[in-house]
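coords please:
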Amino acid sequence: MLNSSIKNLDLRLLAVFDEMFRTGSVSATAEALHMTQPAVSMCLSRLRRQFGDALFVRTNAGMAPTPHALSLQEPLGKAYRLLCDATSSRDPFDASTSSRVFRIAMADAGYLALFKPLFEFKQRQAPNISFEFRSISKDTGALMAEGEIDLTIAFSPQLGPGIYQQLLIEQDFVGAVRCDHPRIDRQISWSDYAGEQHLAVSLQGTGHWVLNNAIEEVGIVRHIGWQAESYLAVPPIIPFSDYIVTLPKAMARFFAERGVLKYFELPFKTPRILVMQHWHERFHRDPGVVWLRKVMFELFRDL
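Next up is the predicted model:
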């Protein structure tokens, strides 16, 4: 059935089938493919005639694939991805005129440090390009495979199979306190670090488990006065408390330049954080993603 039917399929039909399988929704498929809903419905009608099957039927949970659609998903999905790779590799990418939207997953540590240089770069060289930033989650790898996320920037996340990676920057952890802290200046002893209360920040993609392991290995038990899941907690808390916060150096520099805190070397060794950029093999040769990777590599080199 597949061999006799596929000769009349075009890329748009494959795209509609693939997106319908992913979303189970005509409206969501239309939005994702920048088509009208009637156009998607017409493509579905062509697909149904082509394969002699309803393919997707309406249920309370949306448009569900029929058994025949399930059997077609793997071969048609492979065909669609191969065609996308082949056509995208021939299309030039001009950042100065493109209006493409790039979706990047990263922790707020990287976002805050990257915001200013990326914004300035965009204004100069890619004024019409848009960036969407998302948090890292357990679904990030799957979203990358589906093309919903173009790039993930993080410390060793578990993103699943088919992921390429490249080292962007190696970072040290440092300690930081408010600028007029009554007991701590630019140096700190082991006992000082252990004796103060701490603001602890722990979020996915930042390598904080490495820090926690290093602290445990030297026998320090921190008194956690405040636990947060974002570095956005630093500006409203550190300047108005005596807490110590331990964070990546680029993040500490970002806050120090804005008068939020002063930072210092830790009185014990911690492994360096290897910040990587990750992308899915489906989009390895996508000219836009290739451009984005080069931009991130250059910007992180200067952090």
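
all contacts plus neighbour counts: C-alpha atoms, from now on.
Will do.

so how far is stretch 204-213 from its chain's centroid?
17 Å (CA atoms, centre = their mean, to the nearest Å).

That one: end-to-end distance?
16 Å (CA to CA, to the nearest Å).

Tell me which residues are up against that stretch.
Stretch 204-213 is contacted by residues 106-107, 109, 136-137, 153-157, 173, 202, 270-271, 273 when judged by CA atoms under 8 Å, 6 or more residues apart in numbering.

Also this sequence, please, to line up against the first:
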Amino acid sequence: MTLVNNPDAVIDANLAVALDALLTEQSVTRAAARLHTSPAAMSRTLARLRRILQDPLLVRAGQVMVPTPRAHALRNEAATVVRRLGALLTPDAGVDPAALSSTFTLQAADFVGAALAPGLLRLARLEAPGVSFRFRTEDLEGGPVLRDGRIDLEIGSIDHIDPETRVEVLLTLRMVAGVRPGHPLTEGTPTPARLAAAEHVVVSRRGRFTGPLDTALAELDLHRRVAVVLPGHLAAMTLAARSDFVCLVPATLPGAAPSPLTETATALGLHLLDIPLPLPPVAIGMAWHPRHAADGAHHWLRDAVRRTLRTADGTDA
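Here you go, the predicted model:
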């Protein structure tokens, strides 16, 4: 900042720290030792402070130096400024979740939101009761919503982010076939031909009728009939549970810890069948803008999502 009485002088933080050390120690030598610099350098700093403040600050009285009245008046203020500078430039030590009063906006697919919300709310009640959540569907997908701050966290299959966006993969899922109990595919081994012969419901936000399963079937010169395309997994799974349609359902990899993402199909009463074809795995992750990377509240949010999705009960694996 520039002093009104001395418009040519610009004070930096180092001068404030030096002034505090000089007024506290009342000795150039001791102030230099305190700031790990040389007495000559501290003497030059004192001379600069004298010019800026237009006051000698410390004057010789025998073998010691004594403060001027102006120095006496500045001593407490200088100490306060240095303490505030220290607090300003100290890394954030985090926040107390119990003291948070925030609303977080999350964007997630319907089945991800349905699986995430119960565990996330349970953690919030225990750790951060002042936190609320707003879930948005993927209607904003493809836009710079993280960059613009319209959402705090995106959760799902992340494939359309801005270059600076931070992404963390939470778990990897495989696709299985979901059918109602007693469906013809539950009798015997579900071969590629039998799977292709069944009627299918496809999940696509963009209205597409084909996907990786069609590519795998085509390698065997097989084609399935897709009777309906729905925008969300919950609607597709509900339809499959009440009809003879087959839908693809995300499930955990063999040997992996259970996740609430894979419980929805079971809760709807679907019978899950392994698909006898090589399908690419699905990575479920979360994405956020780097401006939130060091924010304590956002750090709690990411950790809460991580704990909730990686295990069925929301506890650490």
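
out of the contacts of stretch 204-213 of structure 1, what pair is the most spread apart?
137 and 270 (25.2 Å; CA to CA).

Now which of the contacts of stretch 204-213 of structure 1 would you call buried?
Among these, the ones that count as buried by 16 or more other CA atoms under 10 Å are 106-107, 109, 136-137, 153-157, 173, 202, 270, 273.

what span of structure 1 lines up against the longest strand belonging to structure 2?
The longest strand of structure 2 (DSSP state E) is strand 166-179. Mapped onto structure 1 using TM-score structural alignment, strand 166-179 of structure 2 spans residues 164-177.

which parts of the matching stretch are buried?
Buried residues in stretch 164-177 of structure 1 (16+ other CA under 10 Å): 165, 168, 169, 170, 171, 172, 173, 174, 175, 176, 177.

re earlier: the longest strand of structure 2 against structure 1, how far on average?
After superposition onto structure 1, strand 166-179 of structure 2 sits on average 0.6 Å from its aligned residues (mean CA distance after the TM-score superposition for structure 1).

got a list of contacts for that strand?
Counting by CA under 8 Å, 6+ apart, 158, 185, 237, 240-241, 244-253, 265, 270-275, 279-290, 306, 309-310 sit against strand 166-179 of structure 2.

which element follows that strand toward the C-terminus?
Counting by DSSP states H and E, the element after strand 166-179 of structure 2 in chain order, helix or strand, is helix 192-197.

Just want the angle from the helix or strand following that following helix to strand 166-179.
Note on helix 192-197 of structure 2: by DSSP H and E, the next helix or strand toward the C-terminus is strand 199-203. Relative orientation of strand 199-203 of structure 2 versus strand 166-179 (axes from the mean of the first three to the mean of the last three CA atoms, to 10 degrees): 160 degrees.

Can you state the residues of structure 2 onto which stretch 56-63 of structure 1 aligns?
With TM-score structural alignment applied, stretch 56-63 of structure 1 matches no range in structure 2.

likewise stretch 103-118 of structure 1?
Following TM-score structural alignment, the aligned partner range for stretch 103-118 of structure 1 in structure 2 is 105-120.

And the matching stretch, what's buried?
Using 16+ other CA under 10 Å as the test for burial, stretch 105-120 of structure 2 gives 105-117, 119-120.

Residues touching that stretch, excluding its own?
133-138, 150-156, 232-234, 260-261, 263-264, 304-305, 308-309, 313-314.
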